[in-house]
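I need the structure of the sequence given here:
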Amino acid sequence: MSNSSKSLKTINPLTEQDLRSYPLMSDDEASAVVEASHKAFLDWRLKSLEERAKVISAIAAEMRKSKEDFARLMTDEVGKLLNDSRSEVDLCAAICDYTAKAGPKVLADEEREVEGDKGYVTHSPIGVIYGIQPWNFPAYQAVRYSIASLMAGNGVLLKHAEACTGSGLFLRDLYERAGLPKGLFGVLLISHEQSDRIIEDERVRGVTLTGSDRAGRAVGAKAAELVKKTVLELGSNDAYLVLDDADLDLAVKTCVKGRIYNNGQTCVNAKRFIVTEKNYDAFVKAYAEAFEAIALGDPTDEKTQLGPMVTKKQRDELHEQVQKSVEKGAKLVVGGKIPDRTGWFYPATVLADVAPGQPAYEDEMFGPAAAIIRAKDDMDALRIANSSRYGLGGGIFSKDVARARKLAADHFDTGMVFINTFNVAYPTLPFGGVKTSGYGREHGPEGLKEFVNVKSIRIG
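The predicted model follows:
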């Protein structure tokens, strides 16, 4: 099949103007990228952990040096606030710092007790790891899996989302400027059909995807057919619980920030706000007032609090979810109308009285629309939170931190819990979910060991 007449296109969500077109690769061109990564891997795997760490440290330095150019490219491609783009590059550099420091210790050989003999466990690289990544964090999504895999000694391939094609290529060039062997990190400009053939390629030994649960099922099934390891991060409708003893001002302020961060387009955004009877009316009132004051605008303007959504399709899908929720009984408190202006904007929107059967209750709303749900009491709030098919992140607001921690550990059926705060990711803490939010972990020691051959060696 020839893709010479087809291309990937990036469009600025603020201006709705085309940025660039990138020709799709032919099957032979894509295969050559895989081969280059595989060949580079054969040498890279033999480098010591310390040698790999030195290159990853250099990548961190190059990230900081290139921050402004990278941030502006991301904002142009996906519409995120420029300061959020800068913070994203900072997070990527911090991931490199952590990996370079912790990697040699975490991945070092371990001696194990074996009766009469000597036993060792090595964490050996397995080969080329293929990552399929979304557009909402053009740098972070790619760095998150690639830096850990490179530290482990693997080769890495990236199929980035069409919307941020330029960012994927920028990252490849940044890695190579910092001293990563040419070709070890390869970017594939390919279609979904071609992607299946990459998964089938015998040189590819592992697959990781961040995306929808539908995409995760398809990629996970394809990889399972071939008995290839996968890590899947599939989004969520994260619940933040406002318990009876919550500090209401802190809860409102944090939940507003948690919903509109990254223009509301983050898998671990705070999305459902489950508030006990005691605080419900006061929370809805204060939350709506805060949302009504949020300024839409140019993401490069420091005063802007909410930029455009990434595409018209994403914006229209969110609007449809809001409308259907209202039709099924949700109360539209603020927002909910598409503004008459250039750019794929959607206003900060508040839905109250959200209940089962409504998209705002059941599904993930990927944009700046908040769902507020009433609970009878603290345990009812946890029951509602856990009734979701998703389980990526979530939060608890309570003045009794010890109790909140116990509720988080013993009762909250999700991969990450934030108590009296909102955050996205931190290099030392594992990131990932349960249920249809996926499986496997990124970050921390757990993430460094996802794509390695844990090999036993016994000496008699």
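
C-alpha from now on. contacts and neighbour counts both.
OK.

which residues sit in contact with Ile384?
274, 375 (C-alpha atoms under 8 Å, 6 or more residues apart in numbering).

and for comparison, fold this next one:
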Amino acid sequence: MIKSINPYTGETIKKYRQDTKSILNKKLKRAEKQYKVWRTHSLSSRAKFVRAIGQVLRENTDKYAAMITQEMGKPISQAKAEVEKCAWVCDYYADNAAEALQNEVIETDAYKSLVRYDPLGIILGVMPWNYPFWQVFRFAIPTLMAGNTVLLKHASNVMGCAELIEEAFNEAGFPEGCYQNLVISSKKVNSILKDDRVKAVSLTGSKPAGSAVASKASELIKPSVLELGGSNALVVFEDANLEETVKTCVQARFQNTGQSCIAGKRLLVQESVYLEFVEKFITQVRELKSGNPQDEDTFIGVMAREDLAEELEKQLEDSLTKGARLILGGKRRKTYFEPTVVIDVHKKARIFEEETFGPVMGITPFKTDLEAIDLVNRSKFGLGVSIFTEDYERAEALIGQFDDGAVFVNELVKSDPRLPFGGTKESGYGRELGTFGIKEFVNAKTVYFKKN
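Now for the predicted structure:
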């Protein structure tokens, strides 16, 4: 039995009986049968369904947001924004998939030669709880637009969201078998992946989960995309606009109660503006409203599970023993963790070396550009980095020296349907979104017509 528990109240929302082998086999059969038809649909036909689900999302934003907030504690205003972003990704691929997947004619000595992008088959998605709608839609929509069918294994604590997402696809009129939710535990993922009918897998989650799935996919010679953890740096140079930079950095760290792979988790500030910046930063963090996630003006809710809050507490305590100084927050009550700021964080501290998945910000001073580059790249993660400077030539010179999958200048790292999203090192491989994302699960097929 899988339980969905409200992290704010501690109450059980609903219990879900796991799919039996018989049910799973029926879902696989439906997905395979539908794939043979769905792949023959024109891109304009698929786009109609995708536009329809975008409309379903817009018409039911409040309903879907309420479930997000109940199951993982996201403040309701942020939950609504998440659903709206899902509608955006539907619009983007409905409008742009045809161009992204059009045949690419290449001049050779043939009568005609080209590359066409054909679907692979059933694609398994394994998705996390922190953005329970967005993570699913940014994977599923381009995958479906490419002509594949989707099986989705969602995180066990957001099965209510998983159920509503499947309902949304059905309400939008998608043919039976295009998109199906699997009610299973993580232990059963490998058995689904091993099935010959499943052709590839995309996972967003932790390193252990990614390693396990990637290992099995590699053993089976099946493509995989991994979007794993991150420890993004926010680099504040002495010439930055401090007022705007502080606002952006507070948002980057504390939105979604800090539970985001692309949150800014390591704040690096040039020494000449260090004290001034820290003072302004603390002032704004103090103003963040904590409270019931159901309240529209709440910005800091609760963490999704108490064990996650306990782990964050351990990371903080260990870092304080290594010389970091706590200047704001630091207290935990069950799933609630106060917005916390720690200064003078050493590069050997756990909150510098590890991913912190919650509302704790560590601040580290640096002297030179080269030192900043070293501190950013010292991380075992490589998802994204934000740099803040008014000197765009300086920014251009620095960008190529960072190892991360994304560099944002004077802005927090964020996903955008129009741009590729993904990381390097332990943040994973492959790309979602943009034209790169829709081509992850296709067969780039060479076609050659010989001249007579």
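
kindly provide the TM-score of these chains.
Scored by TM-score structural alignment, normalised by the length of structure 2, the superposition of the two chains gives a TM-score of 0.98; 450 aligned residues with a C-alpha RMSD of 1.1 Å.

where in structure 1 does stretch 207-221 of structure 2 align, residue-wise?
On structure 1, the counterpart of stretch 207-221 of structure 2 by TM-score structural alignment is residues 213-227.

now swap in stretch 73-88 of structure 2 and tell me
Using TM-score structural alignment, stretch 73-88 of structure 2 lines up with residues 79-94 of structure 1.

name the residues that touch the matching stretch?
Residues contacting stretch 79-94 of structure 1 (C-alpha under 8 Å, 6+ apart): 12-14, 59-61, 63-64, 67-68, 70-72, 74-75, 137, 139-140, 143-144, 262-263, 299-302, 304-310, 426-427.

and those, which are buried?
Neighbour counting with 16 or more other C-alpha atoms under 10 Å marks 12-14, 59-61, 63-64, 67-68, 70-72, 74-75, 137, 139-140, 143-144, 262-263, 299-300, 305-310, 427 as buried within these.

assign a three-state SS to the residue positioned nearest the centre of structure 2, would you?
When structure 2 is reduced to its mean C-alpha position, the closest residue under C-alpha atoms, centre = their mean turns out to be Gln135, at 5.4 Å. State at Gln135 of structure 2, reduced to three classes by DSSP: H, G, I helix; E, B strand; the rest coil: helix.

and it, what pairs with it in structure 1?
Mapped onto structure 1 by TM-score structural alignment, Gln135 of structure 2 lines up with Gln141.

check Glu279 of structure 2 too.
Using TM-score structural alignment as the criterion, Glu279 of structure 2 maps onto Lys285 of structure 1.

specify, as a residue range, where stretch 432-446 of structure 1 falls in structure 2.
Stretch 432-446 of structure 1 corresponds to residues 422-436 in structure 2, going by TM-score structural alignment.

buried sites along that stretch?
Going by neighbour count (16+ other C-alpha under 10 Å), the buried part of stretch 422-436 of structure 2 is 422-435.

can you list contacts of it?
Stretch 422-436 of structure 2 has contacts (C-alpha under 8 Å, 6+ apart) with 97, 100, 138-139, 142, 207, 210, 224-230, 380-384, 403-406, 416-421, 437-438, 440.

and the buried ones among the residues you listed, selectable in PyMOL?
Selecting only the buried entries of these in PyMOL, with 16+ other C-alpha under 10 Å as the criterion:
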select buried, resi 97+100+138+139+142+207+210+224+225+226+227+228+229+230+380+381+382+383+384+403+404+405+406+416+417+419+420+421+437+438+440
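
helices - which of the contacts of stretch 422-436 of structure 2 land there?
97, 100, 138-139, 142, 207, 210, 437-438 (DSSP state H).

format these as TSV; extra columns: distance to Lys450 of structure 2.
What follows is those, written out as TSV (distance: C-alpha to C-alpha, whole Å):
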residue	distance to Lys450 of structure 2
Ala97	30
Ala100	27
Arg138	40
Phe139	38
Pro142	33
Lys207	47
Gly210	44
Gly437	32
Ile438	30
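
what residue of structure 1 matches up with Leu234 of structure 2?
Leu234 of structure 2 maps onto Tyr240 in structure 1, by TM-score structural alignment.
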